[in-house]
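Peer 1: Sequence first, predicted coordinates after that:
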Amino acid sequence: VWSQYEEAPVEEVVPVLEEKERTTNYKPVFVTEITDELHFYVQDVETGTQLEKLMENMRSEIAGHPPVEGSYAPRRGDYCIAKFVDGEWYRARVEKVESPARVHIFYIDYGNKETLPSTRLGTLPPAFSTRILPAQAIEYKFAFIQVPQDDDARADAVDSVVRDIQNTQCLLNVEHLGPSCPHVTLQFADSKGDVGLGLVKEGLVMVEARKEKQFQKVITEYLNAQELAKTNRLNLWRYGDFRADDADEFGYSR
C-alpha cells in the first residue's frame, strides 16, 4: 500500500513583517513642570477649561466650608487638598508621611511636589475627585536622547528646558512607550522647532540611537546635530568625545 507513497513537500511559510511607519499626531499641551531627571509634566490643552472650572468651584466650596486646621490625618496614597505658597488650594496626592510636620505631596494637576505640614492639607471634597476629572498632569520623557548622568551636566540641560518651555504651550507627539512613561517629541508652538533636537544641537544631551526602521530618518537628523555639536566642542563635548575612553570614569554609558 505504501510502496508508491511520496510525502508531500512542506511549504515553508515565512511570516512577512509589516514595516511600521512613524506616526506623527502632534497635540497642543501646556508644560507645567520639569523634573531633575528631565522628565516633564503637561496638561492637555483641550481639557484646560474643565480644570479651570473645577478649580474655581472647588475653591468656592472650600471658602464656604474651610477645613478645620489639624483635623486631616494624611495617609500615603490619599487624595487631598493642599494649600500652595500662593495661598490657593489644589488637588494633591500624599506620597509619604514622615511626621505631622512633614508630609510629602504631589500636585496631581501640575506635576510639582512639596513637603508641607498636615495643617496645610485637607480632605478632598467628593465632588472634585479624580472620578469627576482625572489628574491632569501627565508625565512624559524626551524620545531619542540620553540625559547626562553627571549632575552638573544634567542640571545644565534641565535649566535650558525650564527656560524654554516651562509654563508655555507646546506640541507633543508620542513616539514609543517606556518603562515609566511614554517617550515623546516636543515642538515649540510657534516655530515648530524640535525641543529635544535643540538640546542635541547645543551639546547638552546625547542621542539615543534606536534601531527601529520607522525612526531612522529622525535619528539621522539627531546624530548629524550631535556630530556638529562635537565639532564645535559645545558643552558636553568641550573636551572632545568623552565616551571613547573615559565614559565609566565620568559616569557616562553608551
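Peer 2: Alright, I've got the coordinates.
Peer 1: contacts, neighbours, all on C-alpha from now
Peer 2: OK.
Peer 1: what's the closest non-adjacent residue to Glu139?
Peer 2: Nearest residue to Glu139, sequence neighbours excluded (CA to CA, 6 or more residues apart in numbering): Tyr41, at 4.5 Å.
Peer 1: From Leu197, how far off is the nearest residue to Pro148 once chain neighbours are set aside?
Peer 2: In space, and not counting its chain neighbours, Pro148 is closest to Arg154: 5.2 Å by CA to CA, 6+ apart. Arg154 sits 16 Å away from Leu197 when distances are taken as CA to CA, to the nearest Å.
Peer 1: Identify, by residue count, the longest strand of this protein.
Peer 2: strand 89-99 (DSSP state E).
Peer 1: residues near the residue nearest to Glu139, how many?
Peer 2: Neighbour count of Tyr41, defined by other CA atoms under 10 Å: 23.
Peer 1: what about the spatially closest residue to Val97 that is not a sequence neighbour, helix or strand, and which?
Peer 2: Nearest non-adjacent residue to Val97, counting by CA to CA, 6+ apart: Val103, 4.6 Å away. Val103 belongs to strand 102-107 when assigned by DSSP states H and E.
Peer 1: thinking again about what came up before, just checking, what packs against the longest strand of the chain?
Peer 2: If you count contacts as 3 or more CA pairs under 8 Å, 6 or more residues apart in numbering; DSSP states H and E, strand 89-99 packs onto strand 79-83, strand 102-107.
Peer 1: before we go on, here's another structure to hold up against the first:
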Amino acid sequence: LEKLSSPFRKWKYVFPSPDTVKNVLISSIDTVLNFYVQESGSETVIAELMENVSNICQSTKPVVSLTNEDLYEGMAVLSVFSEDEQWYRAQVMKVDDKIQVCFVDYGNTDNITVRNIRNVPYELLSVAPLAYPCKFHSEIGLVSGPEIEKSFKSFIRDVELSMKVLSTASEHIEVELSTSADPNKDIGQTLFFEIPEEVRAKLLGNDLKESIFGERTDSQNSTDCIYKLTLPPINSTIKGIASNIITIQDFYIQDNELTSELVSLTQLTPSPTELNIVSNISVDDMVLAKFSGDEEIYRGRVINIGEELVKIFFIDYGNSDLVPKNHIYQIPGVQKSYPCYALPCCLDCDLPTSELTTDKLSEVLEDKDLEVVIKDHKDKTSLIVDILLIDNGESVVDILRESLNNEMPECEQDTLKTAKTDLDKSPKKLCKAIDTPVFTDHPALPPDAPVFPELDLEKEDGSKFEATLTHSNNLFSFYLHKKSSQDQVNELMDKLLSHCGTTDSTPPPVILPGMAVIAMMDGDGSWYRGQIVEKKEDNSYSVFSVDYGNIETITSDQILPISPEFLQEPLAYPCKLYLADDKSLPDTAFDTFTNLLDDTTCQIEVMSVEENMLEVKIGVIEGDVFTQIFKI
C-alpha cells in the first residue's frame, strides 16, 4: 500500500456548470447550508462503485501500524459505515480519539476507528464523488436551526427535485430547489418565509430592497454573530475616502454618509478590561481585536490561526494584522447588528496589477475626497468602480494611465537590473519580479514563423509527480520541471550547445513577439530556447525562457533562428500555489516559499487547471508548503 500520510490524497469534485438544471434526490441533510444530492438515475453507477469498493476492502488487510497521526483533515479514504458495516468512499473530516468521516457518495457522516480505514486505489480516487455538497442560494442560507431543517426534510422526503445550479464558486454548490409537482415554487424562499418576521427583519435590515450579498451568519463558540455587507446599487454614486489599498483590483472605500454610524460604533467599544478574551478561536469568527498600529480595538474576522498569533481582517477598514490571542475579544451583542463599513472595490480599468500601479493609486487617493461611481457588482461580494477626485473632477484611471505611460519603460529596466543583482548565474534564478509573459498584443505571425507547440496542461489535471522549482515570480506564478523530464532537459541543453557552436551566428532577419528563437541568456552565457515577448525602444528584446520560466532583456546578436528539431513542447510548467490568497498571505510568504523549494525535489499534486496554469499542492520534507507558509 502507498503511505496513507501522503498529503496529496484528496477527492476532486466535478460540479455541474452554473445555470444547469438537474433532477436530483436528497441523500443527506446536515443544515440548509450543508446538504447533499445525487443525480436521479445514478443508482446503477453507485451500486457498481460500491461493489468495487467492497471487493477491494475484503481483499485488503488493515494497516496495523497506522495511527490517528497518519491521518489529516480532507484526506480521501475508504471507510466502514457503522450502521451497516459496509465499505464506502469517504473523506476525513476530523481526527480525534475517533475519526469523523463523510461518505462522499452520500454525504452522511460517521465516527469510526483507524482500523476501519483503508487506502484508496487510483481507480477509485479518479472517480469524482457522486453526491454534490449543496447550500441554498436564497436568504434561507442566512439562518439555520432544528425547525428549519425539520421543515426542509418535510419538503423533500422521498421526492425527486429539480435543482438549478446558481454558483459553484465555493466548496458547496449554491442551488435553487423545486418539486416536479410545483416547479415554480422555490423551496428555499418558502422556508425563509416560515422564519418569524422579526428574525427576517434582523437578517435583512429594514430595507428589503438593499443588496445583501455579503451577509451571513456564524455560530461558532462564544462569537456567535451576524455581520452584513451591503453593496450600493449599480449605477449609484457615493462620496467617500480610501481606507486601505492592496492593489488596483483590491482596495476599500468608506462611505462618508456612514461616518457618523462608524463613530457611534467605535464609541460603543468597551475597554479591554471590560471584555472577555475568546478562548476557542475558529476561522471566520467575528471578534474584537487590538490593531498593532494604534493599539485600539476594532471589529474583525479571523483569517488564519497560528500558535500564538492570529491573522485578523478588520471589516470596517479593510486592513489586516497579526494579533496575539490574548488581544482577541468576544464581540458585544450591540455591535453585531452594525454592517461592515469598508466596501471592497476594484477599479474598472485594464491597467496592470503591479507594485507600481498600487503605489501610484495610494499616492493619488491618499487623504482625498472621492466620488465613487458603482459600475457593477463583482461576484456579488465587491464593487467594480470608477473614481473621480472631488477637488478637481479628474478621473483616477486617467491619472494612473498617464503616470504609468511616463514611468513604465524606466521601471522595467530597473526591475531587471535589480533582479539580477546578487543572484547566481543560472537563468532559472533571474527576473524574480517579472510576471508571466502574455503574447496577445502583437500582430499575427507569418504562417512560416517558428512557434512552440502549446503545452497541454489539461492532461495534467489531477496528476501527481516529483518536480523542482526553476523560477518563481510569486506564489501565483512560478515554474516547475518534472523530475522525470530532467534527462530530457539535459539532452536538450547539450544539443543546443552543440548546434549553436557550429551554426551561423546571424540573427533572424525578422524578430517578432511570439516567435520561437534560440537565445543566449546573460545569466550564464548559455543558449536556451526562448520566445520573444516584446521589442524595447532601444532595439533590445525581452525573451521568455520556455524551459525555465524567466525573462531577460537581450540584444539581437544574442538571438539565433531556431531549427525545427527544437520546436518541442516547453519543459517548464507554469503554476500557482493551491489555496494561496494575496489578501491573507503573510509578508514572509514568498521568502518562505523559495527557501522551502530551493534546490529541493518536491511532491506535486495538480488540483486544477485555470488560466493556462496548474494550480498545485506542494509537499516537501518539512510538510505541505502552504501550511508551512502560515507557521507563525
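Peer 2: Sure, I can see it. All values reported here derive from a predicted model rather than from experimental measurement.
Peer 1: TM-score them against each other, please.
Peer 2: Once superposed, chain against chain, the TM-score is 0.61 (TM-score structural alignment, normalised by the length of structure 1); 189 aligned residues with a CA RMSD of 3.3 Å.
Peer 1: equivalent range in structure 2 for the following helix or strand past the strand holding Val103 of structure 1?
Peer 2: Once the chain leaves strand 102-107 of structure 1, the next helix or strand it forms, by DSSP H and E, is strand 113-116. Counting by TM-score structural alignment, strand 113-116 of structure 1 falls onto residues 109-112 of structure 2.
Peer 1: got the contact list for stretch 126-142 of structure 1?
Peer 2: 32, 38-44, 50-51, 54, 58, 79, 108-111, 181-186, 196 (CA atoms under 8 Å, 6 or more residues apart in numbering).
Peer 1: Any idea how far apart the tips of that stretch sit?
Peer 2: 35 Å.
Peer 1: Please identify the buried residues of that stretch?
Peer 2: Within stretch 126-142 of structure 1, the residues scored as buried using 16 or more other CA atoms under 10 Å are Phe128, Ala135, Gln136, Ala137, Ile138, Glu139, Tyr140, Lys141, Phe142.
Peer 1: Stretch 80-91 of structure 2 too?
Peer 2: Within stretch 80-91 of structure 2, the residues scored as buried using 16+ other CA under 10 Å are Val80, Phe81, Trp87, Tyr88, Arg89, Ala90, Gln91.
Peer 1: which residue lines up with the second one in structure 1?
Peer 2: Think Phe81 of structure 2. Using TM-score structural alignment, Phe81 of structure 2 lines up with Phe84 in structure 1.
Peer 1: Could you report the separation of the closest residue to that match other than its chain neighbours from Pro182 of structure 1?
Peer 2: Counting by CA to CA, 6+ apart, Phe84 of structure 1 lies nearest to Tyr90, which is 7.1 Å off, once chain neighbours are set aside. Remark: distance between Tyr90 of structure 1 and Pro182 of structure 1 (CA to CA) = 26 Å.
Peer 1: Likewise for Ala127 of structure 1?
Peer 2: According to CA to CA, Ala127 of structure 1 and Pro182 of structure 1 sit 30 Å apart.
Peer 1: do the same with Thr24 of structure 1
Peer 2: In this view, Thr24 of structure 1 and Pro182 of structure 1 are 14 Å apart by CA to CA.
Peer 1: between these two, which one's more packed in?
Peer 2: When Thr24 of structure 1 and Pro182 are compared for neighbours, Pro182 comes out ahead with 17 against 11, by other CA under 10 Å.
Peer 1: counterpart of that one in structure 2?
Peer 2: Residue pairing (TM-score structural alignment): Pro182 of structure 1 is matched to Ile173 of structure 2.
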